[in-house]
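Peer 1: The sequence isn't on hand, but the structure is:
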């Protein structure tokens, strides 16, 4: 069988590290020259495919593109892996486990090696046997692919991440975002304790266990229980096992074991829909979750991610409500969270949700148990949100004492009995304003519990804040900086010309690129955002790579500003944001050597009275004062954020108190107010 290595125009653009339209220009302008663009080797529908070897030769002859390693990298962008997904992935795993290149080996040699690695044909032998008529070609291609990807593991990861370009619809339709995977992984780590024993309970596997492995400390030993393979497993199940074999082989701290009897403290991670069960039918998913919870040992737990209309929202039928109620009545669901839309990549308008299922709560009746409910639907799942939510989960698993000692950021607490009895949504959200919500129940007891817990959290967080200490000492005359340094004001234009501050232009994004709602993307600073201090628009990763590949992202500590209208600037503490012209970036070369601090720079820009940025006077600090001021400002910022959180808690308490008293079913027995801790 003849197999040809082909590249589409998009593949060629990725290989050359240019935008897609550039390749079209090359193709048209090279006609009639001494080095015309190669003719298509195959056309499928309206899409042309080109011989990879001819394209590499053309690049060498013309010097086009930005990739000096065309020849070595071509294999990573060709169609071979996509068109032979399972056989190429099997060869990659074989090469990793066998630990030798395939050069010089025939089909029989490769099948013998596969038989030695997989004698029971659990994960790769059948895939290679099915491709035996062109196995030598694929093996030679895999050798090139491994070299281009700097290893078999990165090559397999790239192949799997390219799922939207492949024909693996079961995988592509169930993929979830990196942020959602990270959230599940962090919660699983909080649930695991010291045992570090995990199992992928997703049908045919998912990316969850791999994300979890990436989240582990490099020195932490962990055990992954591989799924049992029985009967004739589907291609997706075999692919999942290949990925686990590769993962364990490439990580010495991971041990891959078969199912063990007994009650190890296993943490299961499960995703619905999954490659092996791509349905989103609530009843089917709830039956699967029910089976999972019933099979858990007393010390085991699980983290489940599924559509919010299954885990959180009002049930579409009485049967679905009954199944979910029976799961909740087991008393092992310890936390539930509604996530923002966009994290089920194939259906970005579908909101996902999370359940954290803990070990059995011994000696505590259901009526006295509490469930942590969190609505994250209006938040971006950035690193800080993921970290804070996982910390809340860890504290909630300790017991009731933690409810008073930990300042929860996202928790709303509800009695488990109230949640079980709810006929509507467990958590109120934009799509469920008419549903009966457990946390908005009219139950007086429920409201009292919420109010008491909110007050405890508020007082605890106030007492936990350290005393703010910033001490100043007058300097002696001989310690004062030089007169020149005390003048300290230099026009911004001079600082840019000297290279002390680097001016980086913004990118002119189209309104279409920013008006879309991508499932994943980069936040973009607009001029209007500078007044609020947060970027609001998003550009998709695809648009950024294809249409705006010259865009420069901010680094943490950069100043973003605009001179149009009233000069406005803000420090981008997080970084990794794009800027939309007329917003521009100011990057300080070195704060300590230049004496220029981002916060001072922002203040000077915001105080400017004209729009000629070159003439804005920027003040400098004595060099020995940069580090102390930076440290003090960091402490002040932490206190400011804590105060903002306290204000939010006070608003919640105020609303709860008013609604409780308006019901006429309760009264305040002590009108005096004692403020504990510092405000």
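Peer 2: Arrived safely. Keep in mind it's a predicted model, so treat the numbers as computed, not measured.
Peer 1: all contacts plus neighbour counts: C-alpha atoms, from now on.
Peer 2: Fine.
Peer 1: residues touching the spatially most central residue of the chain, list them.
Peer 2: Nearest residue to the geometric centre of the chain (C-alpha atoms, centre = their mean): residue 179, 1.8 Å. Neighbour list for residue 179: 343, 381-382 [criterion: C-alpha atoms under 8 Å, 6 or more residues apart in numbering].
Peer 1: okay, pairing it with this:
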């Protein structure tokens, strides 16, 4: 029997090596007459490709697992569909069992599959179909997991071979997930219970765990998924991403579950609205739902039966919030605009004339690609929470982005539900002029006797809004470097004053470095006890996530950061400024401890450098102000203490200023 092996097309090679596909064609042409021509054929084996990469000094470290993950696994005697399904099943088996599959052999893998899936709902048949090759295929699956240890992420990479574009953009998954978690009142460590009435191919629930930043044993209930290959693939996809899957015979959500459904795959407006109506009517009392769909159904002008279904839903009072989202949330249909409906209990007993619905157009707030700034999503979440609580909550809440309208007026005007909605988002005219004038005045106010104003000139500028990029992506792009904090040894000698400052998470939370109570050590002690310790550099940002996200800009550098605090270091020329990082961290929610997901604005490189210098100057002023405040506090305390015991008296002078007292 020929051993299973990996073959790659040009598109597979490009994805695996993270290069443009035309580069593969160029390699074929350039090296055609050389001693080491590029491997021939439309598909090349991983072995031949690695050999060529090594001969031409292009072989990346540990490229074998990456090629295995992106390529087609070929098993003699088995068709591609059987092999692909078997690979998916083995990825799920690895996730559910926690076993290292590569050492089990065919019989061991078969036995383990039967133990994990005794009713053969998702993976047993697929693994048995591999026959005697199951052990060798399992070994290659273990190699794939060396490239991407998370089975869900690995399965999504495999799916991209037949689905080049993701079904949902990251911005869509993150926004819907944050809404869902807030509406479910979820906190880290608590159970996460969701329901999906229309899971389709599972794109939204597959994306939610990564968007949430991880959670413990999330539960997802669905209607019965049925049998057949599509149903089994859906189960495998959900299981690979860590969901505890329950198929409810009646299909309706249970109390305590929050419904999240993606209807963007439903093109017909009447069909989509009928599905949304079914979701609304199935909600238990006190339950809520987040529905993502096409704006052509949920927001745009409608006629006929579709318009009637939508009007009935709005009239019921179940549609509490409506948001039109940016284009690009469905990458395969990049120009299509989506919308979000948030559903809740009907406003029973309240006449239609008093019912309210909140509306917001998120399109003008988005960066290219449909990404929403972190603060905008925060505003959306707080506005939605107020909307679902009822009229009293809406009356108390200062809506940041949304507009509250009478539902009756929404029904009466017809047409696009958001047409004519006043723009409360980011006007590039008046609001920006006001901000420039305000900041300019604040800069001028920093001038006082004996102190120059901050060396800044603030001018109006009609430029593009900064893109917001996650810390993880900035690190991957080389625009930001991340360093973990150092573990403090038990016997580290400390000194008072001088030496090298040790920065703890408590120092970061306080926003102050080198406090009087901060720990310090000597260079000799550091070299002996912590020889691998890394010192901060000027402009580094020191972050901590507990008790809430916090950050401080290190002006002078030369500190040792203690775990669990860590360092983020902007790379010059990449558009990231330390001051922007600090501001973004402080803008994160109190419970948002997923530091890799924090969104950082990326500026033009020259402006990032200007902001970097300005932030350092501002931080120096803050340090001086804190020191002055500490001195004033000490003077006040000393005066009170000395005069209270009768050992001091004071007098003021107008010529010399405050004079020192005399002890008696």
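Peer 2: Yes, it's here. In this text, all values refer to a predicted model and were calculated from it rather than measured experimentally.
Peer 1: Looks like residue 418 of the second structure contacts residue 359 (just checking).
Peer 2: Yes: if you go by C-alpha atoms under 8 Å, residue 418 of the second structure and residue 359 touch, sitting 7.0 Å apart.
Peer 1: Between those two, point out the one with more neighbours.
Peer 2: Using other C-alpha atoms under 10 Å, the more surrounded residue of residue 418 of the second structure and residue 359 is residue 359, with 24 against 18.
Peer 1: Assign that one to helix, strand or coil.
Peer 2: strand (DSSP: H, G, I helix; E, B strand; the rest coil).
Peer 1: right, and it touches residue 405 too?
Peer 2: Yes: contact status for residue 359 of the second structure versus residue 405: in contact at 7.5 Å, counting by C-alpha under 8 Å.
Peer 1: what about the longest helix in the second structure?
Peer 2: For the second structure, the helix that runs over the most residues, judged by DSSP state H, is helix 605-644.
Peer 1: For it, buried residues please.
Peer 2: 608-609, 611-620, 639 (16 or more other C-alpha atoms under 10 Å).
Peer 1: try stretch 402-419 of the second structure
Peer 2: Neighbour-count burial for stretch 402-419 of the second structure [16+ other C-alpha under 10 Å]: 402-404, 407-408, 410, 417-418.
Peer 1: quick one, what contacts whatever residue of the first structure lines up with residue 613 of the second structure?
Peer 2: Superposed on the first structure with TM-score structural alignment, residue 613 of the second structure falls opposite residue 598. Contacts for residue 598 of the first structure were tallied using C-alpha under 8 Å, 6+ apart; they are 557-559, 571, 588.
Peer 1: Let's see that with 10 Å instead.
Peer 2: 557-560, 569-573, 586-588, 591, 604, 630 (C-alpha atoms under 10 Å, 6 or more residues apart in numbering).
Peer 1: about what we covered before: what would the buried residues of stretch 402-419 of the second structure look like in JSON lines with distance to residue 26 of the second structure and secondary structure?
Peer 2: Below are those laid out as JSON lines (distance: C-alpha to C-alpha, whole Å; DSSP: H, G, I helix; E, B strand; the rest coil):
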{"residue": "402", "distance to residue 26 of the second structure": "52", "secondary structure": "coil"}
{"residue": "403", "distance to residue 26 of the second structure": "54", "secondary structure": "strand"}
{"residue": "404", "distance to residue 26 of the second structure": "57", "secondary structure": "strand"}
{"residue": "407", "distance to residue 26 of the second structure": "60", "secondary structure": "helix"}
{"residue": "408", "distance to residue 26 of the second structure": "63", "secondary structure": "helix"}
{"residue": "410", "distance to residue 26 of the second structure": "58", "secondary structure": "helix"}
{"residue": "417", "distance to residue 26 of the second structure": "51", "secondary structure": "coil"}
{"residue": "418", "distance to residue 26 of the second structure": "50", "secondary structure": "coil"}
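Peer 1: Spatially, which two of these are the most separated?
Peer 2: Greatest spatial distance in those: 402 and 408, 17.5 Å, computed using C-alpha to C-alpha.
Peer 1: So residue 195 of the first structure, which state does it fall into?
Peer 2: coil.
Peer 1: Quick one: residues contacting the residue lying closest to it once chain neighbours are set aside.
Peer 2: Spatially, and ignoring its direct neighbours in sequence, residue 195 of the first structure is nearest to residue 265 (6.4 Å; C-alpha to C-alpha, 6 or more residues apart in numbering). By C-alpha under 10 Å, 6+ apart, residue 265 of the first structure lies in contact with 191-198, 296-301, 359.
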